[in-house]
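A.B. asks: using only what follows, build the 3D model:
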Amino acid sequence: MSLSPTKPHASIAKTVVNANGAASAAPRHVNPSVFDHLPDSAFIRESQLVQSPKRPGLLAPLPFSAPTLWRMVKAGTFPKPVKLSQRVTAWNIGAVRAWIAAQTDGKD
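C.D. replies: Next up, the predicted model:
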């Protein structure tokens, strides 16, 4: 069985002309956070919870990295995840929202 070479993907950036007539690359579309649209009883995976340089267009509710998240879980300063199956670990959205609210209380 031989593998055929793949075609390069076309660039998704489009050219936009501003009010001065200068051309520039259009900003990439930023995906809204799924976190904001799910009920408190839902679960969210690490990749949707924290920022990642691998997915710069993905909005995440927490402004820190995955290693920081796991250090905070280990230290007991962030809610523990739930093991949904052998290979799936997720956080309860209600618990994460409560943690976020507790961090912002009194800082206004």
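
A.B. asks: going forward, measure contacts and count neighbours with C-alpha atoms only.
C.D. replies: Fine.

A.B. asks: so what's the residue count around the spatially closest residue to residue 62 that is not a sequence neighbour?
C.D. replies: The shortest distance from residue 62 to any non-neighbouring residue, by Cα to Cα, 6 or more residues apart in numbering, is to residue 50 (5.0 Å). Burial measure for residue 50: 19 neighbouring residues, criterion other Cα atoms under 10 Å.

A.B. asks: before we go on, could you also do this sequence so I can check it against the first one:
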Amino acid sequence: MHDIPELGFLRLTQVLGVIPVGKTCWWEGVRSGRYPKPVKLSARCTAWRVEDIRELINTLSDQAPSH
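C.D. replies: Below is the predicted model of the structure:
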């Protein structure tokens, strides 16, 4: 699925490679609860759990209109 690993973490650039939104839109979605919250791996390293991103992809694809 979408060239992302089974387990682990994704950095923002990787997330935006599979979820087609801009950086500002992504952060607004995180703040509003639409997108998953990140995990701080260190003081300067923020990432998202792969499982959370896979779940988001499934949710978004279920909401997409079918033709």
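
A.B. asks: so what corresponds to residue 11 of structure 2 in structure 1?
C.D. replies: Aligned counterpart of residue 11 of structure 2 in structure 1: residue 45 (TM-score structural alignment).

A.B. asks: and that match, how far from residue 73 of structure 1?
C.D. replies: Going from residue 45 of structure 1 to residue 73 of structure 1 by Cα to Cα, to the nearest Å gives 14 Å.

A.B. asks: just to revisit the earlier point, so the closest residue to the match of residue 11 of structure 2 other than its chain neighbours versus residue 60 of structure 1, what's the distance?
C.D. replies: Distance criterion Cα to Cα, 6+ apart; nearest residue to residue 45 of structure 1, sequence neighbours excluded, is residue 90 at 4.5 Å. Note on residue 90 of structure 1: its distance to residue 60 of structure 1, by Cα to Cα, is 14 Å.

A.B. asks: which one's more surrounded, those two?
C.D. replies: residue 60 (22 against 19).

A.B. asks: quickly find the element holding that one.
C.D. replies: Under DSSP states H and E, no helix or strand contains residue 60 of structure 1.

A.B. asks: now whatever residue of structure 2 lines up with residue 82 of structure 1: how far from residue 51 of structure 2?
C.D. replies: Counting by TM-score structural alignment, residue 82 of structure 1 lines up with residue 39 in structure 2. Per Cα to Cα, residue 39 of structure 2 is found 12 Å from residue 51 of structure 2.
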